[in-house]
Each structure stands twice: as structure tokens, then as C-alpha cells.
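Trainee: curious how this folds, go ahead:
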Amino acid sequence: MKSHSDFFHGADTTWQKVAIVRRSLMFISIFLIECITVYWFANNLSPSFPLLLQTLIVVPFAILLFWLQLGFFTAIAGLWVSFRRGRFRILPSQDSPISPLDTQNTTAILLPIYNEDVAYVYAGLKSMYQSLKDQNALDYFEFYILSDSDDVSIRLQEGATWLSLCDELDAHGKIHYRQRKHRKKKKSGNVMDFCRRWGKRHPYMIVLDADSLMSGTTLQRLVSVMEQNPKVALIQSPLYTSGVSTLFSRYFQFLNRLYGPVFFAGLHWWWLGESQYWGHNVIIRTQAFMDHCDLPRLERGGHLDGDILSHDFVEAALLNRAGWETWLAFNLENSIERPPPTLTDAMKRDRRWCQGNLQHWHIIWSRGITHMQRFLMLGGILSYATSAVWLVWLLVLSYSAVVYPDTPVIPNTEGTLALTLLSIALLFFYKLFGLFEAFKDHAIKNFGGWINASLGITAESIISILITPVKMLYYTRFIIEILAG
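Mentor: Next comes the predicted model:
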């Protein structure tokens, strides 16, 4: 019987060839629908509209249609993956055996923190430590609390709580605490500082966030899979949310848990060994990271200069450029983060992410970046820029309705009905895919059964309809503020 490593790496270039086929299939499908729909749309605009107005109607429509199709086909791919036991899963199954781990070279578990809720951070660390202890796996791991906090009272609390926790758990020598005096390059600099100090001691590092939680089994499984795949530098866990009970966070958790499995599987289907890195809940080969991921400051003479904020996307691209593989373990369980409690908190976070993603415009053109990673960084930009495109489109349509009140944008024809049905499919069918996936995996009971899950989808859809225009305005404002400096 083949080992996991033989099973996965039977041929060095197999996944690369399959990736070309899969991506070609998906993007040709998107291209064909795009061409047919945009051609029909453009040819059915009122001839009384001037050319400039027609262009301002058609171009945003084409961009938005492409973006919706990308999500739709990703969900279809995820549904396909759920029916098949594919050869290209970095983790064959959640129940695959964990191989014996190396006790001489421990894996570092990093908690980079910056003025966080100390009690919450240490409670999460304690939970993970206890989970590993219960499974007799503590010998394989060491914890590092990497503090960049600049609030003196918080730093004092961090140090005192660390000592107290080490005493409580008898964990002196297993849980380390470091304060950095100068917060150079923010989180990416914090992790790289760890690498310079202690990286040689640990072949792998599991990078967490202040609100991350992972079970002992999940931590061990990540190390086991990494050891069996020597060409892999990074394995990203899927991110599921839990831990907050506000209305917004419950809404966020519902869509994350119901639709997440389909989208994670779909992303894996066309990413394969060129996965993105989402900043935390990830295992990284330490030496590869040290060799290729010491990021410079951007100095292009514009408003996007400075530290690279969305460093994780860039680090994955640099690892791929160096010949390493990066994978999404889409079927891994018990990888948790805390959702933002309110829409305001979510927008504060998105403001940072928006600036970081816009910075990628400079990095996309760097020499040696793979075409896949260029596209993924462009996708990160579009995740915010499409809001501005949508707003412009709505304003243009409003202008046409005022200036040409007796002229509909599109006449009422059979094609109009087809366009309406296509829009409904692109906007809502993924919800049915998520519901079907939950039923197939016997997870529907976690949502209270079919009826409660269906009611939940209805409520989530209503909230999304209300929130999406608000996010559109926020994202457009972010882009204007960032580009204006």
C-alpha cells in the first residue's frame, strides 16, 4: 500500500499539469459566458444612448459579471470535489493517520500579538497547550508569544500573565515570551525576528493570530503532513469562525460554516500547489520562509509606500517563485478564528486589508512571480475595487434613467429573462450548494435541521442585501482615501 507521500508525489509534475487543465476549463467557461452575455447586453442597449454612455454601462457590467462568475464556478468546483476522492489533497481525509513526529526538532507555535486582550489570548494558548498535553504531544511543540505591544500597561500584564501561566501549567521552557522594542515591519517583521532568533531550532512554525484556536489533533496533523511532503513550504488551514454572539458575528459565522466548506474545496480545486496564505492558522517550513520571505518596504514614491500590510499573499508568492509548493488543506477541521463582533469592527479590519491589497499592484509585476499568484493578487485588489465599479455603474444607470426617462437600458425581451435567470444563479445558487454539502456530510443537524437551515439562509440573505450596499460605500471610500493619501 502506498504511503501518503507516495500517493501525493507519485509524479513531480502531475499536479501542475492538472492545474493547467482545471484552470483552463474554468476560465474558458467564464470567458464564453462573458462573451455571449456582454455581446448580447451591448447590442441590446438603446441606440439613442451616446457611445460614451454605452461604454460606461457595458464595461462595469463586464467586470462585475466576471467577478460573480469566478465565485460561482469556484462553488461548482467545490461541490464537485465533495463527490470525489481526488488525488491532489494535501490531507487525504480528516481521519488519515498521524505519523510519528520528531521530538528532537520541535515545531514552534507562534502567537504574534499587538495590544491585544491579554486574558483572551492566554486563554486560547492554555486551551491549545492542554489539548496537546491530553494527547501526550507536548514534546513535539514549543509556544512563542511574540509581543509587539507598545502600551506599557498591556506589556506588564502580558509578562505577569505569562509567568503565572507557566507556573500553573508547569510550562517553563515550553512557553516562551518575547517583547520587541521596535515594531519594524509589523507582523511580518515580528515573525521574521523570531526566525532570526530561534528559526534554526525549529524546522516548522505554526503561525497563529491573537484570536486563533486549533485543536491538538489539528496541530499534530499539520506537522505530520508537512513531514511527508518535502516539496511543500506552506499548508494553509481553512478558517472557520466562532466565539462571539452578536447578531453580526452570528450572521458571519452562519455563512462561514454553511458556505465555507464548498468554497474552500473549490479554491483548492483550482489553486492546488499555488495556494494563498491567509496570515495565520498555517504551518510553514521555517528555513524556506527565512530564505525567501524577508520583505522589503515599498518605496515607489506613491501613497502605497511603506510596510507591506497584506504580507501573507506576497510571502506565498515568493515561496512559489522559489520553487516551493503552497497548499490549502481544505478538509482540515478545528481551525478557528474569532469573527468581528460588529460591522464597524469588520470595516476597520477591511480598511487595513484594502490598503494592503492595493499595494499588491506594485508587486504583481515583480520578476519571477507565477501567473497564478499574479492573478490571485489581482483578485485581492478586485475584491475591493469591484465595489467602486458597482457604485459607478449604479450612478451611470441612474443618470441614464434621469436623462432618458422614456428609454429603458435593456428592452424587455426573451434575452432579458435569460439575463435575469443568470444573475439569480450567480448570486444565490452557491447557497444551495452549501446546503447540499451540509446534508451530504451529515452536518445539517449542526444548523438545526433542514427547516432551520433554510430559515437561516433566508435571514442571512436579507442581512446580506442590507449590508452589501453599506460595504460598497465603505470600500469605495477606502480606495479614494488610500489613493489620495
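
Trainee: from here on, just use CA atoms for contacts and neighbour counts.
Mentor: OK.

Trainee: list the contacts of the residue nearest to S387 when sequence neighbours are not counted.
Mentor: Nearest non-adjacent residue to S387, counting by Cα to Cα, 6 or more residues apart in numbering: M472, 4.7 Å away. For M472, the contacting residues are 387-388, 390-391, by Cα atoms under 8 Å, 6 or more residues apart in numbering.

Trainee: assumed M472 was part of a helix.
Mentor: Yes. Assigned with DSSP: H, G, I helix; E, B strand; the rest coil, M472 falls within a helix.

Trainee: right, and V232 touches A322 too?
Mentor: No. V232 lies out of contact with A322 (Cα atoms under 8 Å); the separation is 11.4 Å.

Trainee: more crowded one of these two?
Mentor: V232 (22 against 15; other Cα atoms under 10 Å).

Trainee: one more, for comparison:
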Amino acid sequence: MRDVGHITARRRAPGSLRVACLGLAALCGLLATVALAQISARNGVSIWDIVRCAIFFVTTIWLAWGAVQAMLGLSGRDDRAPLPELAQPQPPTVLLLPICHEDPVAVFARVAAMDRSIRSAGLEIDIAVLSDSQTEAARDRERAIFAILLAETDGTGRIFYRNRSDNRGRKAGNIESFIRRSGGAYELAIVLDADSLMEGETMRGMIARMQAEPDLGLLQTLPRIIGARSLFGRAIQFSSAFHAPFFTRGLIRLQGGTGTYWGHNAIFRIRAFAACCGLPELPGKPPLGGTILSHDYVEAALLARGGWRVEIDERFGGSFEEGPENLLAYARRDRRWCQGNLQHTRLITAPGLRGWSRFQFLQGALTYLVAPLWALFLLVSVLVTVTTPLPDYFPEPQGLFPVFPDDPTGGLIALALGICCLLLLPKIAIWAGVVRTGRVRFFGGAALSSLSVIAEVLLSSLLAPLMMAYQTHAVAKVLLGHDGGWPAGQRGEGSLGLAESWRASRGIALTGTALLAAGLHFSPTLVIWLLPVGLPLVAAPLLVAVTSQPVSTAVFLVSDDIRSSPVVSDFHATFRYWVLPDEFEPV
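Mentor: Sure, this is the predicted structure:
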């Protein structure tokens, strides 16, 4: 048994800060709900008023919790110790790259670029490409390009490829298989996704932290999204670069040593992983039983249960991944995450887990359950409106919060105020913080970054009803017993035509049309309050198609558009240099 008591005492979990932040989020939810209840009580209280107040309380707490994290990331000083230097001898380290039916040219071009960056950083790291591809044609292509990789890098003896015919456990099982067979040769493992890239100097810093802190079981970086070309992709890329570091910094302060693992762009201690992270099959059939899909959160919880620290460190640059290029690709990926996060509800009461790990499981499930709750809130608000006769006079505003007395739905105006306060203010504060620290130069300066923030807010507001619809559909499918499985990654998806977008989102468009038609039938005034949700739903095919189109890099400018990382530039150069068979298309 490891003696880490002295380290644990030095790094005590921030319990009081967690209680304060959760209390503040609950207070915001309570005040907003009181305001809604006072509005509803003007014409008497029905069971539907009580239902929507309960829903509004939960969903507003959720919005407030995100705002609290952002503001926490903006406040206070960073009292963490400086990043340590690597001491010799370097711990034996392997880079693991699980793949399954990916484009092997892109995969191995990334490996070639990272291998050169690793050697430039003075590191000795083996690279293992772990394939779960199941067709012989895919395996043959992977072996052929792997041969080119070995010839180009002189990588024999340090770059390895293996394919397993039995892909039980998916990605987690793939890594477990490597640890069982070869893990004894290494102390540390860096794990990436097929679309990940990482600089050698970043790996050097991560290894140094693991070397200096023997109780650190896993260290997660904050990867930057790169390579986005579409309007949708570039908006996500900008948000991840501009806003995400502050939300992550707030999350770090709350998590302490019971942090989050996102399954890639991280480093872990093999001995800790082998001892703690063997994943069972959940009892019962999918979607809530069977293979654990969102394995990363579970592995982080198991490491913490075993006495190891799990941390995120956003200070490491040089960690990259790609993002979806259109809303349909995002929704497909989100469907698997939805099923995986809802599976976590079965693990909340698992024995021995830290309290924060249980909270993270609940929080992950709420990420998706909040969408159908918002949809239900809107539905109940409409029901209240059409079943409650409106007074023929306008009373004076009463109660704790003054409101517009002619608001026909009560809840919708409270919803609008809540979104403005809890979503917009943190982003405005982050923009001010970026300007104050001088980081605004990485986003084209104060003027261009301001336009980018405004455009991102407008675009995310337009797409929010669509995301609500897709996530509500995903939750419904899981709860009805439909298994979404683990679809193979589809990298480099490009623009969508209007016909394809219509086929994929016509249900959303018809739902929006029915919503507005019902509002117009029962109360023309109601339609005004439904427009911010109804119009994007009606226009869903157009929004999906338009946002998938490529745009200039001047739109949502980020630092990687100004100056690309060496490992990213090397990857693109390698990809272009290799002679590609006709069936391979650049990604």
C-alpha cells in the first residue's frame, strides 16, 4: 500500500470552495424560480405552474453552475508551483495511439511528425499504434502505410503497430490489452486520439510533472482544436481557444486532485492504471448496460478511489485535436457521449468512490438531461398559457422582482433574463480578462476579437434550439432502449448540401413549425416569445447547411491561424509529401 498521506494533506480537496460555488448556483436558481413563481401566481397556481417552476429551478442551477466556473477561473491568482524540469534518467514512456477504421495516411503522417518532434526534444519515447480495425482491407492499408512510416522515420524498434482481431472493450479494452501484454516495459503512457497531435516539448513537460510528483496518477492537458474550415468548426475552435481556458481553470480549482480525464491528450502512470482501471461490463443489455462507453470519467474515478491524484493542467501548450466540421457530425459524436454519460448514473453509488467523482457522474448525466428538461419547460409554459385565461387588465408589478405585467407566458421572459445573465455575462467577463492580460493579440486584437465573441454568441444562440432538439432525441433513444453503439470516427467531414441537411433535420423543422402554429392558434402574443426557439427550429436545414460551408481563416481568428505549431506544420507537410493512392483524400 502506498504511503501518500503527507502528500494528500498538502493537497487537500477544496471542499469549502465547492460548497460555496454549489450554494451560489443554487441561490441563483432559487431567486430565478421565485421570480417565475410570483409571475405565475398572478392568475392562480395550477399543477403545471408547480411543474415548470421545478424544472426551471433545476435548469437554472445548471446554467448558474457553468457561469460560476467561468467566474472562478477569472478570479484569484494562480498559486500552483512552476512546471518542473525533466530529470535524468527519463522514465520509460510509450505513446499510445488507438485507432479504428481511420485514414491510415493521416494517422501515420501524424506519427511521423510527432516522432521527429519527440527526438528534437531530446526524449526517448516509443510509439505504439493500436488498431481495432476489423476488415482485412483496412488492415492491409494500415500495414502498407506503416511500412512507409518506418522507412521515412527509420523507426524500427521504437515505432510499433499491432492489430487485434477481438475488439472487446473498444478503446478502453484496446489500451488494457496493451498494458497486459507490454505495459511492464514502461512507467508512463501518453494516450492520444487518432486526430490528436502533441509537441515533443509538451510531452517533456508532462513527463517531468509525473516524475516530480509520484502520487500523480494521471495528468490531462487542455487540447486546442485545430484545422477547422467551416463556419461551425471555426466557431467551436474559437470558443475552445478563447473561453475554454477560463472555464477549465475554474474547474481545476474545484476538482483539486479528483480531476477529469477526457480519454486523450493525457499521460498516466501505467502501474496505477493497471491496478485501478480494469473496467467491467455493466449488467444488462445496452444502452445502459454492456460496455462502458464514456470510459475516461470512470477511469479517473477509479484512480482517485485508489489513492492517486488526477489533475488537469491547462498550462501545457502544444496539445491539439480536431473537431467536427458540421452540426450533424457533432450530433453523431454527441449521441455516444450521451449514452455513455447516462450509463454513469448506474455508477453513482459504486462503493469507495470519492464524493466529487460521484458528483462528476451526476454532472455528466445532467449535461444531456438538461436539454429535454428545457424542452419540457417550454412545452409546459405553452400549456399553462393556453389553459389559463388572460386577465383583461394589467396589474401593477408585484413581488421581489418587477416584471412586465403583460408577459403572456411568465416563464419565457424569466428564461430570457436567465440566459442573458448566466450565459452572456461570463463571456463578456472573459473577453475583458483576455484584453486585460494582453492575450487578445492572439485573436487579432481587441476589435476583431470583439466581433468574434459577438458572432460566436449569436451563432451559438441560433444553434442552441437545434442542440436542444438533438440532445433531447438522443436522451429519448437511450431511455427507450436503443443502443447507439460506438460508430467509427469520420474525420474531415466537409460541407453539407441543403437536401442532405433537410433529410437529417426535417423532424426538427416540422416540430418548430408545429410549435409556432400552435402558438399562433392559441395566442398571437405567445408567438413573439416562441420565436427565439421556434425560428431556428424551422430553419434547421438551412442552418445546418450554411454553417457547414468553409469560411476564411479571418473569421473566428485564433493564434494557430497566425502561427502554426511546428508539429502541426510538419504533419501537413508530411501528408502532402507522401504519394497517396487514389482512394485517400486529404483531411
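
Trainee: quick one: what helix or strand has P60 of the first structure in it?
Mentor: P60 of the first structure belongs to helix 51-83 when assigned by DSSP states H and E.

Trainee: returning to what we had before: in the second structure, what residue corresponds to the residue nearest to S387 of the first structure?
Mentor: In the second structure, the residue paired with M472 of the first structure is M468, using TM-score structural alignment.

Trainee: how many neighbouring residues does D79 of the second structure have?
Mentor: Neighbour count of D79 of the second structure, defined by other Cα under 10 Å: 6.

Trainee: for it, give its distance to L353 of the second structure.
Mentor: Plainly put, D79 of the second structure is 28 Å away from L353 of the second structure if you go by Cα to Cα, to the nearest Å.

Trainee: what do you get for K477 of the second structure?
Mentor: 29 Å.

Trainee: contact partners for the most centrally placed residue in the first structure?
Mentor: With distances taken as Cα atoms, centre = their mean, W278 lies nearest the centre of the first structure, 4.8 Å away. Under the criterion of Cα under 8 Å, 6+ apart, the neighbours of W278 of the first structure are 236, 312-313.

Trainee: could you rerun that using 7 Å?
Mentor: Contact analysis of W278 of the first structure by Cα atoms under 7 Å, 6 or more residues apart in numbering lists 312-313.

Trainee: would you say it is within a strand?
Mentor: No. Per three-state DSSP, W278 of the first structure lies outside any strand segment and is coil.

Trainee: helix, strand or coil: sort out the alignment partner in the first structure of V94 of the second structure for me.
Mentor: Mapped onto the first structure by TM-score structural alignment, V94 of the second structure lines up with A108. With three-state DSSP as the basis, the three-state label of A108 of the first structure is strand.

Trainee: how many other residues sit next to A108 of the first structure?
Mentor: 26.

Trainee: dump the residue contacts of the closest residue to it other than its chain neighbours.
Mentor: Excluding its sequence neighbours, the residue lying closest to A108 of the first structure (Cα to Cα, 6+ apart) is M205, at 4.6 Å. By Cα under 7 Å, 6+ apart, the residues touching M205 of the first structure are 107-110, 283-286.

Trainee: that older thread, looking at it, the match of V94 of the second structure is touching F143, isn't it?
Mentor: Yes. Judged on Cα atoms under 7 Å, A108 of the first structure makes contact with F143 at a distance of 5.8 Å.

Trainee: and the helix or strand containing A300 of the second structure, how far out from the chain's middle?
Mentor: Using DSSP H and E, A300 of the second structure maps to helix 295-305. Its chain's C-alpha centre and that of helix 295-305 of the second structure lie 17 Å apart, by Cα atoms, centre = their mean, to the nearest Å.

Trainee: any of the contacts of M472 of the first structure buried? List them.
Mentor: 387-388, 390-391 (16 or more other Cα atoms under 10 Å).
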